[in-house]
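Q: could you work out the structure for the sequence below:
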Amino acid sequence: MVKISTIGFPRIGEKRELKKLVESYLKNEISQNELELKAKKLKERHWKIQKNNGIEFISSNDFSYYDTMLDTMILINAIPTQYKELGLNELDTYFAMAKGYQSGNKDVKALAMKKWFNTNYHYLVPELKKDMEIKLNGNKIFYEYLEAKKIGVDTKPVLIGPLTFLKLSKISSEESYDEYVQMLTSAYIEVIDKLNELGVEYLQIEEPILVTDLTEEDIKNFKLIYNEILKDESKLKIILQTYFGDVRDIYRELLDLNFYGIGLDFVEGEKNLELIDKYGFSENKTLFVGLVNGKNIWKNDYKKSIDILNKIKKYTLVINTSCSLLHVPYTLKSETKLAKKYKRYLAFAEEKLKELEELKELFCDENYKENSKFIQNQGIIKDKKELAEFQFEDVRNEVKVLKEEDFNRKEKFEERIIKQKEVLNLPKLPTTTIGSFPQTVEIRKIRRKYKNGDINSKEYEMYIKEKIKNVIQIQEEIDLDVLVHGEFERTDMVEYFGEYLEGFLITENGWVQSYGTRGVKPPIIFGDIKRKKAFTVDWISYAQSLTKKPLKGMLTGPITILNWSFPREDLPLEEIAYQIGLAIQEEVLDLERAGIKIIQIDEAALREKLPIRKKDWKEKYLDWAIKAFKVTNFKVDLKTQIHTHMCYSEFEDIISEIKSMDADVITIEAAKSDLSMLDVLAENNYDKEIGPGVYDIHSPRVPGIDEFKIVIKKIIEKNDLNKLWINPDCGLKTRAESEAIKSLKNMVASVKEIRKEI
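A: Here you go, the predicted model:
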C-alpha cells in the first residue's frame, strides 16, 4: 500500500506566531523558558495537523527559531570562536551568529546570508575553521523527536546532509577539504548513533546539492561519506532526500548505496523520470515521489501526478511533496477576503496535505477517473486554462512586437554619465540609502486602518505625507547627498506593485519565511499584467518638492517582481517578465516627466531563479531576464540616471550579464562578503558606477566612524574614486529608527572625513 509524506512543514505558524515569539525574546519581553514552551505548542500543532491529514512520514527538526543550517552548526559544534568567546548561553550564541552582537566592548558581526538554491529563503553560511572541533554538540534534533513521540506522533527527524553543509560553507583556502569530509562524517555518525539509541525508525538526510552540477571530487566525497555512514547495520532507516532538480550526475551511485529510500523531485527534476526509465530503480529501496509542488500555490493536476505514478508503480512508492512546504503560505482558511472564484484554484500548505491524501486514494483506486474527487479536480484545472478574466490581448500583442532595439538605451554610458554629472552636481563619494526607511508598528497600524476602512483616503494621505516630510528632514540633517521618500506607503517592495498592477491577486495572510523573523507575502500572478494607473509618482513628486537635493524614484524591477511572486504556470516566465517590464516602463516614464532625475529599478532577485544547471543559465533565463530589465528604461533621456540594486547575490559567474544591464549605477550587497565582489568587478573591467554596501543592515549593531572609514578606504583602493557611491547593503525597513539614524550619521561623517583626506 502506497504511503504519503511531507519533506517539511512551515514553521512560521498560521498567524506568524514564531516571528512574534522570537522577536519578543530578542526584545527581552519573554524568558527563554516561555519561548521554548510556546514554541513547543506550535510544533505540536503542526505535527497534529499533518497526522490528522493522514501523513504517514511526518518530519521533526524541520522547525527552527531562525534557520536549519544554523541549527546544524550548533548540532555539530561548527561555531566560530568569536561567538564562543562572547560567553553567552547556547540560545543567545545562536542568535548572535544570526544577528550579530553588540554590548559593552563586545562587538561581533553576524554570519553572512545567502539564498537557498533557487528560492527566496535565506540561509546562514557556515564558516569552517581549523580551530573547530566538529563533533556532536546540540540536542535539538533529539528532543524534538521525543516531544512528538510524547503526543503520539512518530516522526522522521530531518537533517541537512554533510555534503550539502560542506559545499555551502565558507572554508579558507589553507584548510584541508578532506579533513572536513572526515570530521563531518564522524559527527553525523555520532548523531545517527544517538538516534538509534532513542529507537528512531527513519531519518531524512537532505542533500539538495546533488541536483547541482557535481564534480568528480563531489561524487567521490559523497560516496566516501555515505559508505562510512551506511556501513554498519543499523535499525535506523535513512531516506536520502533531494529537491529543486534532478540527480542526473549521481543517480546510479545512489542506487548502489544502502539507503532505505531515495526522495526525488518530479516537479522541477526534469530528468528524474527519464533516469528511472533508463536505469530502473532498486527493488529493495523505497522511492519517495515528489509530486505536490512545495514552491507554488496552484492546485495539483491529479491526472498529471497519477500518470507519473503509473509509470513507476512497479516500485515501492511514497507520495511526497517536491520540497519542504516552508516555501508556501500556511493555509487558505486564513484568506477571508479572497473571492471563492479565485481560491478554488489554490492550495497552500494545509491544502497540500489534503492533496497528498487524495492522490493516495485515487492512485489506489483502479476506477479513479470515475471518482468525484478526480472529476472535480480536473474540472478546476480545465476552468483555470479557459478563464478569460485577466487575459489582455493588447498586452500580449505589445510583447509580441518587441524588437531588439527596444532593449537598449540610445546613448552609450560614457555619453550619459557626463550629462548626468552636470545635472546632479554631486560631490565625490555621493552618499545615499537603498530606499526604504524603518517601518514602525504605528505605520503598519495606519496602513491596516486604511485597508479596513477605519480611516479615509485623505486621512491616510496626510499621515503618509507627514512621514515623508519627516524622513526628508532626517536625511537632510544627516546630510545625505541623494535622498529617498522612505516607502512608508508600501507593505513590501513586490506586494505593493502587485496591488496596483492588474493580473495579480493579493492575500491577507499568505506569509512565507524569507529569513529568521522576516516574512514576505508574495502576490499571485493570476493572469496577464497591465498597469492601471501611475502609483508611485505622486508620493515621490511630493518628496522631491520638499528638498533641493536630488531624490530617487524607487521602483521594483520585473525580474524581482516575477521571482518574488507565485507565478502562473500556463505562460512562459519570459513572457510574464516582459509584461511586467512594460508596465514598469510606463511608471519610469511618468517619473521622468515629473522631474525625477534618478530612478532606481531594483533587481534584488536577479540571480535567484538561475536554473540549477549552469549550462541552462544563459539561454533559459539570463538572456530574457536582462532584456526584461532593459525594457523598463530604454526610452528615458540620457540625463536621467538609472540605478539598480542587487542583494545576497554572487555575481562572479554572471558578471558579463550584469554589465549588459547597462544601469548607470549599481548598488550591491558587499559588507557581509568582505567586499570580495569589488575584486570581481575590477577584474572584469566593470565600467559603470557602483555603490558597494558598507554595512550590514540585517544586524542591529551600529558601526562606528572608524569602522566605516576602514571599509570605505578598502573600497577606494579597489575602484575608481570617481565612480563610487557610498550606501548601506540594503533597505532599512527592518531596522529600528534609532539604529538606522545612528548608522547613517556615522556613515556620512566617515565620508566627510575621507573627502577631506583625499
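
Q: rest of the way, CA atoms for contacts and neighbours
A: OK.

Q: what's around Ser234, how many residues?
A: With neighbours defined by other CA atoms under 10 Å, the count for Ser234 comes to 13.

Q: how much space between it and Tyr500?
A: Distance from Ser234 to Tyr500, counting by CA to CA, to the nearest Å: 57 Å.

Q: which strands and helices lie in contact with the host helix or strand of Ile474?
A: Per DSSP states H and E: Ile474 is located in helix 457-478. Packed against helix 457-478 by the contact rule (3 or more CA pairs under 8 Å, 6 or more residues apart in numbering; DSSP states H and E) you find helix 441-451, helix 537-545, helix 737-757.

Q: now the strands for the stretch 201-350 of the chain?
A: Secondary structure of the stretch 201-350 of the chain (DSSP state E, counting those that start in this stretch): strands at 202-206, 237-241, 261-265, 286-292, 316-321.

Q: angle of the longest one against strand 261-265?
A: Here strand 286-292 points in a direction 20 degrees away from that of strand 261-265 (axes from the mean of the first three to the mean of the last three CA atoms, to 10 degrees).

Q: again, but for the first one
A: Interaxial angle of strand 202-206 relative to strand 261-265 (the same axes, to 10 degrees): 40 degrees.

Q: circling back: including distance to Pro208 and mean neighbour count, could the helices and strands packed on helix 457-478 go into CSV?
A: Shown next, in CSV, are the helices and strands packed on helix 457-478 (distance: least, CA to CA, whole Å; neighbours: other CA atoms under 10 Å):
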stretch, distance to Pro208, mean neighbour count
helix 441-451, 37, 14
helix 537-545, 43, 18
helix 737-757, 37, 17
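
Q: in TSV: those, plus distance to Asp570.
A: Output for the helices and strands packed on helix 457-478, formatted as TSV (distance: least, CA to CA, whole Å):
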stretch	distance to Asp570
helix 441-451	31
helix 537-545	32
helix 737-757	43
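
Q: to Glu574, which of the ones you listed lies closest?
A: Glu574 sits nearest to helix 537-545 of all the helices and strands packed on helix 457-478, at 27.2 Å, using CA to CA.

Q: any buried residues in the strand or helix carrying Leu91, and which?
A: Per DSSP H and E: Leu91 is located in helix 90-99. Buried residues in helix 90-99, defined by neighbour count with 16 or more other CA atoms under 10 Å: Asp92, Thr93, Tyr94, Phe95, Ala96, Met97, Ala98, Lys99.

Q: before we go on, could you also do this sequence so I can check it against the first one:
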Amino acid sequence: MKTAIIGFPRIGENRELKFATEKYFRNELTIDELEDFSKELRKKHWQLIKNSGVEGIPSNDFSFYDTTLDTACLLNVIPKELTELSLSESEKYFALARGYQGEKGDIKARPMKKWFNTNYHYIVPKFEKDTTISVTGDKIFKEYQEAKNLGIDTRPVIVGPFTLLQLSEFAPEVDRGNIVAELTTAYKEIIQRLSDLGAEWLQIDEPSLVKDVTAAELQEFQAIYQELLADAKIKVLLQTYFGDIRDAYETVIKLPFAGIGLDFIEGRKTVELLKQGFPQDKVLFAGVVNGKNIWRNNYQQTVDVLTQINQENLVLTTSCSLLHVPFTTENEDFSNEIKQHFAFAKEKLTELVDLADILAGAEEALKTNQKLFADNRFIENKVVQEKIKALAAEDYVRKPDFEERKELQKDAFDFPILPTTTIGSFPQTREVKLTRAKYKRHEISEEVYDQFIAQQINEWLKWQEEIGLDVLVHGEFERNDMVEYFGQNLSGYLFSKNGWVQSYGTRGVKPPIIWGDVAREKPITVKWSSYAQNQTEKIVKGMLTGPVTILNWSFPREDISLKDSTLQIALAIQEEVLDLEKNGVRVIQIDEAALREKLPLRKTDWYSEYLDWSIPAFRLVHSKVQATTQIHTHMCYSEFTDIIPAIDQMDADVISFEASRSNLAILDELKRQHFKTAVGPGVYDIHSPRIPAVDEIKQTIGKILAKVPLEKVWINPDCGLKTRGIPETTASLTNMTEAVKQIREEL
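A: Below you'll find the predicted structure:
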C-alpha cells in the first residue's frame, strides 16, 4: 500500500518564508538571496516528507505568493500594461500580487479571490487580446530538478488548464477557443519537458470538477485532455479535491489518466461513484486524511470506507493540500491529553503511514486510535445546548422592518451624503505588537498596558476627526486577530502557539480550535468600544466578528453539525451586541468576512446545506437591538454576486464589501436585484501598498454612484488596515476623505 500527499505547507515550520519574503519587500534581501533561502526550505520539507515514510512527494507546490499566479507566470499570462514596464521578472510577479508604484510605473494588483471553500486566496489571471500563451517560465522544471539532485524523486504539481480557465478573467475581445488551443499546446510542452527530465508522474489539479459542471464545460474538459494525453510519455494524475466529481466522473474514468485523485472527506458521493465502477488499469489516489481540519483521523472509519470500495490499485493520500493546516503539533504547549486529538501537517504524514500499515495487517496503531475515540473528550455545557433547543422562529427576526428602521436611523444620526468610515482596524505597528506581547508575558502591568492602548485610541480618534471621517473606529489595537480575540473570551475554545496557516502571500492566520460547547464568559469588546465613544462627539463603531466567520475561520468540531456550532457562537455574540448597546455604542459592525467560505461548491446545495442556517445565525446576533441602533457588516475577497438575495436577508442596515480589485463588478448585480441594504463598496485596495490618488478615488466613487442611489452609498476602504503601514494608511484615507469632500461640493 503506497502513500502520497497533494501538497505541503510552504510557509515553513516557523513562518520562515513569510519573514524572508518580507525582508525582500523591504530591500533587506536580494531576489537571489530569497531564492537561495527558498531552495533550502524546499530541501528541508522534501526530506521531512521522505523521512516520514510517505512515498509520493510533490514538487512545485511551493510558492512565494500563490500557485495560480505561478501558473499564469509560467504560461506568460501577464497583462500587457505590466509587460510594457521595464521591471524584472520578480518585480512583475509581485506587482501582479501586490501592485507596483514607483519610478517605473503605477500598476494595480490583480484581483484576489478565495480558493474554492477555503480561507486561502488566489490571484486571478487575465486573458487579454494580446496574451500569447507559451511556456516562458521554468519554476516547475527547476524545482523538480532540485529535488532530483538531492536524490528525491518528486511528482511535479500544476494547476490544470480547465481550472485555470474557470478561475480566470477574460477580456471581452478574447477568443476562448484560441486560448484553449494555446493552453493545451503549452501543457503538452510541460509534459514533454518533465518527461525529458525523467519525471515519472505529473499531478494536474482540477478542483473545478467538484463544482456544478455543465455539458459544454465537460465537453471542453474532455477535448483538452484527449489532446493533452494523446502522446504523453509521463503518468498523469488528475487530482481533485473539496468535493466529489459526480458530474464529470463518467468522463474522467474514460480518459487515459494513469491516476485519479478523489476526495473522500468532502466528497459526499465519492464512495457511491466508485461503486459504479473504477478502471483497474488506473491508480486510485484516495483522499482519506482530512487536509483542512486538525483532528486525528478515525482509523476504523477510514478502514471501513476503504473496505467498501475494495480497490487494489490504491494510493492513500490527503483530501487536499496540507497548506490549509498548521505545520506540526510538536511546537505546541497543549497537554498530551489534548494534543493526542490533533494532527497538523507533519502528523498527517504519520497517519497516512499508519493507515497503510493497518491495511497491510498491523494492529497496534489501530487499537491505540480506537481507544482515543472511545474516551470522552470534554464536559458538555448543558445550558448552552438547552438554549439552542429553545430557539424559535421569532428569535431570528428584527423589528421593526428595514424600511421603518431606515427612516428612524436617518433622523437619529443625520449623517451627510456619502458618509465616510473605515472597516475597523488601524496599523498594528511593531510597538503595538511588542507591547501586547509584553502584557501577555506579564512583563508590564495591566495599568501600563491600558494606558498604552488608550493613548493609541486617543491619537487615532483625533486624527480621524482631523481628516473628517464621519463614523470613527477605535482601531482594535488590543486585538491580535479578529477571530482569536473573541475566542479567547469564549468557553469551548483552544489556541495554538504556532498554528499558522497561509491566507494569502505572506499573510498567515492562526485559527483557533473549537474544542467544546461555546459560551460567552464575560464582555469582550465593551471596555474599549465604550471608552472610545466617550472620547468624542462623533459616532464610534463597535467592532465585532460575526458567528459564521468565527466558525469558518476556526478549526470546527467534527462531532456536532456546523449549524449547531455556529448557533452557539451566535448566542454568545448576541450577548456582546446587547452589552455594547447598553453602554452607548449606537453603530455596531458585525463582520462576516468569511460568509461564503463554507458555501457548498454546488449551487444545488447552497440553501439546504448552508444558507438556510448561516443567514439566520447572523440575524440571531442582532435581532434584539433597538431600531435606532445601526447594524453594519463587512465581507471581503469572495464572489458574492450570485448570493445577493441571501446577503440582503441578513437584514443589516449597512453592508461594506471588497470591490476595488474586482472593478466594482458586484454593483451591477446589486442594481439588478434591487438590493435594499445601504452599501459601502471598497474604494481602494488595502492589500496593496500603493496609495490611490484623490482623482482615482473620485472616479471610483463616480462609478459607484452611476449604479447605486446616492442615499444608499457609504465610502470606505475595502478591508481593515492592520496589515498596512502608517504612512500609506494616513495618505490613502486622507485622499479618500478629500475625494468625498470634493464630490459633496460638486453635488
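
Q: dump the strands of the stretch 201-350 of structure 1 into TSV; add distance to Glu404 of structure 1 and mean neighbour count as well.
A: Shown next, in TSV, are the strands of the stretch 201-350 of structure 1 (distance: least, CA to CA, whole Å; neighbours: other CA under 10 Å):
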stretch	distance to Glu404 of structure 1	mean neighbour count
strand 202-206	43	23
strand 237-241	43	22
strand 261-265	37	26
strand 286-292	39	26
strand 316-321	41	24
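
Q: can you lay out those strands as TSV showing distance to Glu144 of structure 1?
A: Listed next are the strands of the stretch 201-350 of structure 1 as TSV, based on distance: least, CA to CA, whole Å:
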stretch	distance to Glu144 of structure 1
strand 202-206	13
strand 237-241	18
strand 261-265	22
strand 286-292	23
strand 316-321	22
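
Q: which residues does stretch 27-45 of structure 1 contact?
A: Arg11, Gly13, Glu17, Leu18, Leu21, Val22, Ser24, Tyr25, Phe63, Glu147, Ala148, Ile151 (CA atoms under 8 Å, 6 or more residues apart in numbering).

Q: one more time with 7 Å
A: Residues outside stretch 27-45 of structure 1 that contact it (CA atoms under 7 Å, 6 or more residues apart in numbering): Leu21, Ser24, Tyr25, Ala148.

Q: quick check: the farthest pair among these?
A: Between any two of these (CA to CA), the greatest distance is 25.0 Å, for Ser24 and Ala148.

Q: more neighbours, the two?
A: The residue with more neighbours, out of Ser24 of structure 1 and Ala148, is Ala148; 20 against 14, by other CA under 10 Å.

Q: excluding chain neighbours, what is closest to the residue nearest to the spatial centre of structure 2?
A: The centroid of structure 2 falls nearest to Asn119 when counting by CA atoms, centre = their mean (1.7 Å). Closest residue to Asn119 of structure 2 apart from its sequence neighbours, by CA to CA, 6 or more residues apart in numbering: Ser503 at 5.8 Å.

Q: any idea how far that neighbour is from His622 of structure 2?
A: 29 Å.

Q: of these two, which one has the most company?
A: His622 (29 against 21).

Q: the more buried one pairs with which position in structure 1?
A: By TM-score structural alignment, His622 of structure 2 lines up with Asn633 in structure 1.

Q: aligned to Pro256 of structure 2, what sits in structure 1?
A: Match for Pro256 of structure 2 (TM-score structural alignment): Asn258.

Q: give the aligned range of the one helix or strand the residue nearest to Asn119 of structure 2 maps to in structure 1.
A: Assigned by DSSP H and E, Ser503 of structure 2 belongs to strand 501-504. Counting by TM-score structural alignment, strand 501-504 of structure 2 falls onto residues 512-515 of structure 1.

Q: and what of stretch 437-452 of structure 2?
A: With TM-score structural alignment as the criterion, stretch 437-452 of structure 2 aligns to 448-463.

Q: would you mind measuring the gap between the ends of that stretch?
A: Termini of stretch 448-463 of structure 1 sit 13 Å apart (CA to CA).

Q: other residues contacting it?
A: So stretch 448-463 of structure 1 is contacted by nothing (CA under 7 Å, 6+ apart).

Q: buried residues, it. List them.
A: Using 16+ other CA under 10 Å as the test for burial, stretch 448-463 of structure 1 gives Tyr450, Tyr460, Tyr463.

Q: and what of stretch 564-584 of structure 2?
A: By 16+ other CA under 10 Å, the buried positions in stretch 564-584 of structure 2 come out as 564-581, 584.

Q: okay, and stretch 532-539 of structure 2 goes to which residues in structure 1?
A: Using TM-score structural alignment, stretch 532-539 of structure 2 pairs with 543-550 in structure 1.

Q: and stretch 651-658 of structure 2, by the same measure?
A: Going by TM-score structural alignment: stretch 651-658 of structure 2 matches residues 662-669.

Q: quick one: Tyr302 of structure 1 from Gly379 of structure 1, how far?
A: From Tyr302 of structure 1 to Gly379 of structure 1 the distance is 11 Å (CA to CA).

Q: equivalent analysis for Ser172 of structure 1, please.
A: Following CA to CA, the distance that separates Ser172 of structure 1 from Gly379 of structure 1 is 56 Å.

Q: can you check Val711 of structure 1 too?
A: 60 Å.

Q: ok, back up a step: could you find the closest non-adjacent residue to the match of His622 of structure 2?
A: Nearest to Asn633 of structure 1 is Gln585, by CA to CA, 6+ apart, at 6.0 Å.

Q: map that neighbour onto structure 2.
A: Using TM-score structural alignment, Gln585 of structure 1 lines up with Gln574 in structure 2.

Q: ok, average deviation of the helix or strand where its match lies from structure 1?
A: Element membership for Gln574 of structure 2 (DSSP H and E) is helix 562-582. Mean deviation of helix 562-582 of structure 2 relative to structure 1 after superposition (mean CA distance after the TM-score superposition for structure 1): 0.4 Å.

Q: what helices or strands is that helix leaning on?
A: Counting contacts by 3 or more CA pairs under 7 Å, 6 or more residues apart in numbering; DSSP states H and E, helix 562-582 of structure 2 packs against helix 382-390, strand 513-520, helix 547-552, helix 612-622.
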